[in-house]
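Trainee: coords please:
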Amino acid sequence: MKDLLYASLAAWGLGWGFERVRTRGEALGRLLWRALPQRREMACEAMVRLLGLSPEKARATALESFQHNGRSFLEILLAHRVDPRFVRERLRIVDPPSLAALQSQERPLVCVSAHLGAWELLAPVFHLLLPGREKQIVVRRPRDLALHALTTRLRSRPSLEVVDHRNAAPRVLRCLRRGGGAAFLVDHNTSTSEAVFLPFLGRIAAVNKGPALLALRAGAVVQPLFLLREGQGGYALYLEPTLDTRAVTGTHDEKIQKIALFYTQVVERMVRRHPEQWYWLHKRWKTQPPEGWTYSPPET
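Mentor: Here you go, the predicted model:
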């Protein structure tokens, strides 16, 4: 029954265009702003404490963030509209030479991004701009299996496999060792067993070490990329400088820490530049290190 309900809602939403998703997504964000007072206050307090914003500025930025998040939730319905026309009319490549370098890269690729901007549209952009290469996106499976089945169908493409993060390592590693690319969102909270603890926006956070470990095992290049919204219906693709994991030095654990720190710092820079587009509703700092733990920065 739930499968049928989700399929019916998706079929209705798939007829929406970019403008309708924008207006309805922003309306959804305003609804969440009113319906989730604890998350609203959490976001405002975090912006004051971590970004140094005034309470008034933090509240305005948090409301804008909720509206962006509402759009993010609905933009999965636009994934099928990411095509060459989308690239011509709506997408701005901020650094074309970096994209050309990425497209000519023959090494395995671990692409890292965040719940920032139009993250649901980043998967089809990733698929479209890297033709001919085997690709995967690794996602966290929700508890609702019917919802998971629907989102997997909406995200999948012929050469883009959606991989559940549970037991994903063997499949991802095979893809990378065949010269493919795997993409991860690396800004979510994670369990202690999956984490390396690193500073993020001035507080210690549990950072998923899985992408770092897989990149190191495959000898991959780590490519940060982000899809930000601009204007009423445009998007900008940012490609930040890469990290070659073969050049990382130290013990095995030190290498993992350095790679994870690399992508954590890139995400932090982007969040500081565009705080209104980040997912502040998330309890990012929920998992903390054991009592008595102290942070030791890796040696450069």
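Trainee: Only C-alpha atoms from now on, for both contacts and neighbour counts.
Mentor: Noted.
Trainee: quick one: secondary structure of the residue nearest to Leu227 when sequence neighbours are not counted?
Mentor: What sits nearest to Leu227 in space, not counting adjacent residues and going by C-alpha to C-alpha, 6 or more residues apart in numbering, is Leu237, at 4.7 Å. The assignment at Leu237 comes out as strand when based on DSSP: H, G, I helix; E, B strand; the rest coil.
Trainee: and Leu237, what does it touch?
Mentor: Residues near Leu237 by C-alpha atoms under 8 Å, 6 or more residues apart in numbering: Leu91, Arg92, Ile93, Val94, Leu225, Phe226, Leu227, Leu228.
Trainee: separation between it and Glu26?
Mentor: Leu237 sits 21 Å away from Glu26, taking C-alpha to C-alpha, to the nearest Å as the criterion.
Trainee: Centre of the chain to the longest helix anywhere in the chain, how far?
Mentor: The residue-count maximum for a helix in the chain (DSSP state H) belongs to helix 252-273. A distance of 14 Å separates the centroid of the chain from that of helix 252-273, by C-alpha atoms, centre = their mean, to the nearest Å.
Trainee: Tell me the buried residues in that helix?
Mentor: For helix 252-273, the neighbour count (16 or more other C-alpha atoms under 10 Å) marks 255-264, 266-268, 270-271 as buried.
Trainee: which residues sit against that helix?
Mentor: By C-alpha under 8 Å, 6+ apart, helix 252-273 touches 51, 112-114, 116, 186-187, 196, 198, 200-201, 207-209, 211-213, 216, 224, 240, 243, 245, 248-249, 277-278, 298.
Trainee: what do you get if the cut-off is 6 Å, keeping everything else the same?
Mentor: Ala212, Leu213 (C-alpha atoms under 6 Å, 6 or more residues apart in numbering).
Trainee: Same question for stretch 19-36.
Mentor: Residues contacting stretch 19-36 (C-alpha under 6 Å, 6+ apart): Phe66, Gln67, Gly70, Arg71.
Trainee: Kindly report the same for stretch 113-125.
Mentor: Residues contacting stretch 113-125 (C-alpha under 6 Å, 6+ apart): 72, 76, 79, 185-187, 224-229, 277-279.
Trainee: List just the nearest of those residues to Tyr6.
Mentor: Distance to Tyr6 across these (C-alpha to C-alpha) is lowest for Ile76, with 13.3 Å.
Trainee: That closest one - nearest residue in space that isn't next to it in sequence?
Mentor: For Ile76, the spatially nearest residue (C-alpha to C-alpha, 6+ apart) is Glu120, at 5.4 Å.
Trainee: can you check Leu14 too?
Mentor: Leu77 is the one closest to Leu14 (C-alpha to C-alpha, 6+ apart), at 5.3 Å.
Trainee: Quick check: the residue nearest to Ile76 vs Gly70, distance?
Mentor: Counting by C-alpha to C-alpha, the gap from Glu120 to Gly70 is 12 Å.
Trainee: who's more crowded, those two?
Mentor: Neighbour comparison, Glu120 and Gly70: the larger count goes to Gly70, with 24 against 21 (by other C-alpha atoms under 10 Å).
Trainee: Please give the structure of this sequence too, so both can be compared:
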Amino acid sequence: MLGYWFMKALSWILCHSPKFLVKLIADGIGFLAWQVTPAWRKRMAIVNIKECLGVETPRAEIIAHASVKRFGRMLTEVLRFPVLDKTFLQEHIEVEGREFLEAAYQQKKGVILCTGHFGNWELLGMSVALMGYPLLSIARKQNNSAMDNFINEYRSLGGQQIVYNRGESSMLTISRVLRDKKMLGVLYDQDTADDSMELEFFGKKTKVPLGAAFFSRLHGAPIVPFFLHNNGEDKFVLRIYPPLYAEKTKDRATDLQKPMKELMLILEHEIIKNPSMWFWLHDRWKDGKRRFRDTESEG
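Mentor: Sure, this is the predicted structure:
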């Protein structure tokens, strides 16, 4: 519980501090994040950036460093959730494509909101909840129960609900949300132990979770891709894409593949436009340990 109360104390400080101090703390956390990142993960991120984006090493190093450093800002933004309200949304977040979200919601089949580990995905969920939409987001349970309680408590401050991505009861809860014509938040850019399919991502094969397409096919719910961009200090752009759908034919594999392939292409597009916003430290292609950590041990 010590970690829980430490985070609560830091949250209180950030909620009552001037902007310059919040930025200073964010920069400090970002600096420390880079320092404690294992060397093999740094090399993996840099090489993956070079391979995916076709940039030279110096540029890849800048992107990798910025990708890690931004977690300082992301953390301070989350810790300031207690003081976020609709006024913050109106003054700091520009929404592009809200008509797509509203049109999908008006179909009354539920909406599956899909994003990646891009920008501040926690603030993205908070923003949708503050917009007045009933949102339940799928999350992975943290190993540390105190920290799990903390992050879920803060996620719920704007009205967002959370369900874990494991267990039969979670599946039933997710289906109930869509039957009740509510919104479901999904992170779709990391592989899970659940049903997945091998697709190309930046020209390399990787496993992609099929949850979004599965529930769209099951319930007829539209899939709406959305992403949150940092646009300067305390300014954000929430970009919403036109909806996708999973058809329901006799060819289940193709039905699931089509929308997931489109989602991966949209994510590629977002990353190319704002490469430092994505979580490059994740071993997305499941070859990082073999290519970088194991060779480090051998050396």
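Trainee: Any chance you could compute the TM-score here?
Mentor: Superposed pair, TM-score by TM-score structural alignment, normalised by the length of structure 2: 0.86. Supporting alignment: 282 aligned residues with a C-alpha RMSD of 2.2 Å.
Trainee: re earlier: please report which of the contacts of stretch 19-36 of structure 1 has the highest neighbour count.
Mentor: Most surrounded of the contacts of stretch 19-36 of structure 1: other C-alpha under 10 Å gives Phe66, at 29 neighbours.
Trainee: That one -> structure 2?
Mentor: Matched across to structure 2, Phe66 of structure 1 falls on Val68, judged by TM-score structural alignment.
Trainee: Would it be right to say that its match lies in a helix?
Mentor: Yes - counting by three-state DSSP, Val68 of structure 2 is found in a helix.
Trainee: Please name the residues that touch it.
Mentor: Counted by C-alpha under 6 Å, 6+ apart, Val68 of structure 2 has contacts Trp34.
Trainee: Now with 7 Å, please.
Mentor: Gly30, Ala33, Trp34 (C-alpha atoms under 7 Å, 6 or more residues apart in numbering).
Trainee: what does Ala104 of structure 2 give?
Mentor: Val111, Pro222, Pro243 are the contacts of Ala104 of structure 2 under C-alpha under 7 Å, 6+ apart.
Trainee: Over to Phe81 of structure 2?
Mentor: Phe81 of structure 2 touches Tyr154, counting by C-alpha under 7 Å, 6+ apart.
Trainee: residue in structure 1 matching it?
Mentor: By TM-score structural alignment, Phe81 of structure 2 lines up with Ala79.
Trainee: Arg90 of structure 1 versus its match, what's the distance?
Mentor: Taking C-alpha to C-alpha, one finds Ala79 of structure 1 at 13 Å from Arg90 of structure 1.
Trainee: now Glu276 of structure 1
Mentor: Applying C-alpha to C-alpha to Glu276 of structure 1 and Arg90 of structure 1 gives a distance of 20 Å.
Trainee: Which one of these two is surrounded by more residues?
Mentor: Shown here are Glu276 of structure 1 and Arg90; by other C-alpha under 10 Å, Glu276 has more neighbours (22 against 16).
Trainee: my guess is that one contacts Glu64, does it?
Mentor: Yes - if you go by C-alpha atoms under 7 Å, Glu276 of structure 1 and Glu64 touch, sitting 5.6 Å apart.
Trainee: Confirm that Cys114 of structure 2 sits in a strand.
Mentor: Yes - membership of Cys114 of structure 2 in a strand is supported by three-state DSSP.
Trainee: contacting residues around the equivalent of it over in structure 1?
Mentor: Cys114 of structure 2 maps onto Val112 in structure 1, with residues paired by TM-score structural alignment. Taking C-alpha under 7 Å, 6+ apart as the criterion, Val112 of structure 1 is in contact with Ala183, Phe184, Leu185, Val186, Gln223, Pro224, Leu225.
Trainee: Just the buried ones from those residues?
Mentor: Ala183, Phe184, Leu185, Val186, Gln223, Pro224, Leu225.
Trainee: Let me have those in TSV, extended by distance to Met42 of structure 1.
Mentor: Conversion of the buried ones among the contacts of Val112 of structure 1 to TSV gives the following (distance: C-alpha to C-alpha, whole Å):
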residue	distance to Met42 of structure 1
Ala183	29
Phe184	25
Leu185	22
Val186	21
Gln223	31
Pro224	27
Leu225	27
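Trainee: what residue is smack in the middle of structure 1?
Mentor: Ala114 (2.6 Å; C-alpha atoms, centre = their mean).
Trainee: Kindly provide the distance from it to Ser191 of structure 1.
Mentor: Distance from Ala114 of structure 1 to Ser191 of structure 1, by C-alpha to C-alpha: 18 Å.
Trainee: Likewise for Phe262 of structure 1?
Mentor: 20 Å.
Trainee: all strands for structure 2, in order.
Mentor: Secondary structure of structure 2 (DSSP state E): strands at 93-96, 111-115, 135-139, 161-164, 183-187, 196-201, 204-209, 223-230, 236-240.
Trainee: Of all these, which one is nearest Asp287 of structure 2?
Mentor: Across the strands of structure 2 (criterion: C-alpha to C-alpha), the nearest stretch is strand 204-209, sitting at 9.9 Å.
Trainee: can you pull out the helices in the stretch 1-150 of structure 2?
Mentor: 2-15, 19-36, 39-53, 57-79, 86-92, 98-106, 121-130, 145-155 (DSSP state H, counting those that start in this stretch).
Trainee: okay if I get the contacts of Leu237 of structure 1 as JSON lines plus distance to Leu102 of structure 1?
Mentor: Formatted as JSON lines, the contacts of Leu237 of structure 1 follow (distance: C-alpha to C-alpha, whole Å):
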{"residue": "Leu91", "distance to Leu102 of structure 1": "17"}
{"residue": "Arg92", "distance to Leu102 of structure 1": "16"}
{"residue": "Ile93", "distance to Leu102 of structure 1": "12"}
{"residue": "Val94", "distance to Leu102 of structure 1": "13"}
{"residue": "Leu225", "distance to Leu102 of structure 1": "11"}
{"residue": "Phe226", "distance to Leu102 of structure 1": "14"}
{"residue": "Leu227", "distance to Leu102 of structure 1": "16"}
{"residue": "Leu228", "distance to Leu102 of structure 1": "19"}
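Trainee: how do these look in structure 2, which are kept?
Mentor: Mapped onto structure 2 and checked by both residues aligned by TM-score structural alignment, their matches' C-alpha atoms under 8 Å, the contacts of Leu237 of structure 1 keep the contacts Leu91, Arg92, Ile93, Val94, Leu225, Phe226, Leu227, Leu228.
Trainee: out of those residues, which is most surrounded?
Mentor: Counting neighbours by other C-alpha under 10 Å, the top entry in the kept ones among the contacts of Leu237 of structure 1 is Leu227, with 25 neighbours.
Trainee: Which position in structure 2 pairs with it?
Mentor: Using TM-score structural alignment, Leu227 of structure 1 sits opposite Leu228 in structure 2.
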